[in-house]
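Student: Here is the input, now give the coordinates:
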Amino acid sequence: MAKSFASQGDLTEKKITFDEVGPDLWAFTAEGDPNSGVIIGDDSVMVVEAQATPRLAEKVIERVRSVTDKPISHVVLTHYHAVRVLGASAYGADQIIMSDAARGMVAERGQEDWDSEFQRFPRLFEGYESIPGLTWPTTTFTDRMTVYLGKRRVDIMHLGRAHTAGDAVVHVPDGGVMFTGDIVEDHSACYCGDGYFGDWGTTLDAIAAYDVDAIAPGRGGALIGRDAVTRAIASTRDFVDSTYAPAARVAARGGSLKEAWDAVRAECDPKFRDYAIYEHCLPFNVARAYDEARGIAHPRIWTAARDLEMWDALQG
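Tutor: As a prediction, the model looks like this:
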């Protein structure tokens, strides 16, 4: 019998950290679990990433209330993944914002993604019974939009494909801070199962061009200072490139998915095996890299059944 996904055995509660990354700008992080961001404006608050369930969202709200009593008016969801979006109802926000592409992916594969992620990583769905259903945005944008929280300007932008087709980043110009979602990670594996390896580096370049003073990444600790920002962008690029190149070489010679898995492990294990969620992400990353190298441009939909089929093939 095939062993279970690494994430199914990850039952350890993670320590939450709440760091100020700029003036009235905060990063909610939890040792490699999904991060959230907090932007405090003159009269209200914007939260970036909702968490997977309303119960987990309450942990973010508790930290918000430790620094401000202003109402939460906006929730920005950088992409469609269940662990990021299904807690949105807890905030009572007037606007829930996604890119047009991300909304399209909720329609195309939102339920399948929810079922798949819940099977893979049950700990991240604490209080799953409180989820009212799929999260749909009230507001969408194509390339960029600007929200004013009083005088504070917040730019929400789609700079390119990377972690998904519809990734958004949130830039606060007056604070020199960007919330990148899962395009940038720090000492945490990138999940590439729905990604675009060929585009990811260009999107990282677009983020780097903003020359920000701090980044709140999708997973991992807050990146405060330009040296930390530069290091994390470089390590994210190395992770993505080191995953794709070995899989592409195997695909080019007609090798199997299992051979791609072995080649990627040989390249990535020495550098990244101590990263958070590395073992969880790796099979999905290899499967997507192998697909993209064989010309499958749009990531195939992960379902609970496809997850198990892929995992069985890698262990066969």
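Student: From now on I want contacts and neighbour counts done on CA atoms only, so please keep to that.
Tutor: OK.
Student: Surely T243 touches V286?
Tutor: Yes - under the criterion of C-alpha atoms under 8 Å, T243 is in contact with V286, at a separation of 6.9 Å.
Student: Need the residues touching each of those two.
Tutor: Here T243 and V286 have V264 as joint contacts, going by C-alpha atoms under 8 Å, 6 or more residues apart in numbering.
Student: Show residues contacting the helix or strand harbouring V154.
Tutor: Using DSSP states H and E, V154 falls within strand 152-157. Around strand 152-157, the neighbours that count as contacts under C-alpha under 8 Å, 6+ apart are 41-42, 143-148, 168-174.
Student: Name the residues of that strand that are buried.
Tutor: Of all the residues in strand 152-157, those buried under the rule 16 or more other C-alpha atoms under 10 Å are 152-154, 156-157.
Student: ok, now stretch 18-25?
Tutor: 18-22, 25.
Student: Of those, which belong to strands?
Tutor: 18-22, 25 (DSSP state E).
Student: Now name the helix or strand holding the residue nearest to T29 when sequence neighbours are not counted.
Tutor: In this structure, T29 finds its nearest non-sequential neighbour in N35, 4.7 Å apart by C-alpha to C-alpha, 6 or more residues apart in numbering. N35 is part of strand 33-40 when elements are defined by DSSP H and E.
Student: next up, for comparison:
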Amino acid sequence: MSKQFASAGDMEEKVVSFSEIGAGCYAFTAQGDPNTGIIVGDESVMVIDTQATPAMAQKVIEYIRTVTDKPIKHVVLSHYHAVRVLGASAYGASEIISSDLTYRLIVERGQQDWDSEQGRFPRLFQGADSIPGLTWPTLTFGSSMTVWLGKREVKIMHLGRGHTMGDIVVWVPDAGVMFSGDLVEYHSACYCGDAHFADWPKTLDRLAAFEPRAVVPGRGDALTSPQMVADGIALTRDFLTTLYTSVSASVAEGRSLKEAFDAARTAMDPKFGSFAIHEHCLPFNVARAYDEAKGLDHPQIWTAERDREMWASLQHGE
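Tutor: This next block holds a predicted model:
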């Protein structure tokens, strides 16, 4: 049976949830679509990840206004992917914060990623004509920084490479809440097309060391207890380990990329086949794992053309 490209056929609207997972900390989730995090401080609001378009961001803003009328002063980009950053202009924030490494990735491949992601998942780009252009951070940092929302301390940290080389997390010490971006997923496939497989589990260890009481993952339900947090991290780790173990074994045995893909499907489908966007991610995940296992440290740039060539080669054997 022919598989439609990526998530081009996924046009069904998802049910949005908006929940308080710690004092003044909120999760905007939608059944496996990209999540947005919100922190309400004494004087202002911080938003973590913006949705893909200003039009889509308006849905988040509507929910924020049900709990506070404080100004949104800070937007944090957990990484550079278009579905996370291109809605930033809607919030009217005075600062857009990312890691230095994320800024470098936007320079290197931001436009290609935008073109690629919009082709893969058009539903997430509703109102694409509202995007004014690439989102450029106004404030970047190397390893960590602190933002004060009035008297409320928020720590923003680069704990290591994982989903991309520039991933950051946002930690609210007084609530014990962590916003992980796509470093953690919950019953959703990890997208690994720009990943660093050898580093990602170590980064998860550093995240877990904070012992968060709640986590907003990149996709999937908010993790609202220490046990759910542990489960979410364990699921993410298992996904990465199963995938990379399979693909690296294929590389060691001299198998082709298509053979590695078929072997990875055998390993992954029984455990993760029901996860959101699993089918979408698998060709891109295997391609990146194959490159890393062959010694390519810096991920290749995905373009709209490369996407479709990879999909045809691996999903259809063309």
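Student: still on that earlier bit, list the helices and strands the strand holding N35 of structure 1 packs on?
Tutor: Here strand 33-40 of structure 1 touches strand 25-30, strand 45-48, strand 214-217, going by 3 or more C-alpha pairs under 8 Å, 6 or more residues apart in numbering; DSSP states H and E.
Student: Report the mean distance between the first one and its aligned residues in structure 2.
Tutor: Same thing as strand 25-30 of structure 1. Overlaying structure 2 shows strand 25-30 of structure 1 at a mean distance of 0.4 Å from the equivalent residues (mean C-alpha distance after the TM-score superposition for structure 1).
Student: so where in structure 2 does the longest helix seen in structure 1 end up aligned?
Tutor: Counting by DSSP state H, the longest helix found in structure 1 is helix 226-252. Mapped onto structure 2 using TM-score structural alignment, helix 226-252 of structure 1 covers residues 226-252.
Student: Can you get me a residue count around the closest residue to C281 of structure 1 other than its chain neighbours?
Tutor: In space, and not counting its chain neighbours, C281 of structure 1 is closest to Y191: 5.3 Å by C-alpha to C-alpha, 6+ apart. Counted with other C-alpha atoms under 10 Å, residues neighbouring Y191 of structure 1 total 21.
Student: Check whether Y191 of structure 1 sits in a helix, strand or coil.
Tutor: coil (DSSP: H, G, I helix; E, B strand; the rest coil).
Student: Pull the contacting residues for the spatially most central residue of structure 2.
Tutor: Centroid check for structure 2 by C-alpha atoms, centre = their mean gives D182 as the closest residue, at 3.1 Å. Neighbouring residues of D182 of structure 2 by C-alpha under 8 Å, 6+ apart: 78, 163, 190, 217-219.
Student: if you go through the stretch 51-200 of structure 2 in chain order, where are the strands?
Tutor: For the stretch 51-200 of structure 2, the strands defined by DSSP state E, counting those that start in this stretch occupy 72-76, 95-99, 139-141, 144-149, 152-157, 169-172, 177-181.
Student: Can you list the buried residues in the last one?
Tutor: Along strand 177-181 of structure 2, these residues count as buried under the neighbour rule (16+ other C-alpha under 10 Å): 177-181.
Student: I39 of structure 2 touches G24, doesn't it?
Tutor: Yes - with contact defined as C-alpha under 8 Å, I39 of structure 2 reaches G24; the gap is 5.8 Å.
Student: Nearest to F272 of structure 2, out of the strands of the stretch 51-200 of structure 2?
Tutor: strand 177-181 (19.9 Å; C-alpha to C-alpha).
Student: What's the first helix or strand after that closest one?
Tutor: helix 200-208.
Student: contacting residues around P23 of structure 1?
Tutor: Contacts of P23 of structure 1 by C-alpha under 8 Å, 6+ apart are G175.
Student: Show me what it lines up with in structure 2.
Tutor: That one, P23 of structure 1, aligns with A23 by TM-score structural alignment.
Student: Look up how far I156 of structure 2 lies from its match.
Tutor: Noted for A23 of structure 2: a distance of 18 Å to I156 of structure 2, by C-alpha to C-alpha, to the nearest Å.
Student: what does G87 of structure 2 give?
Tutor: On the measure of C-alpha to C-alpha, G87 of structure 2 and I156 of structure 2 end up 20 Å apart.
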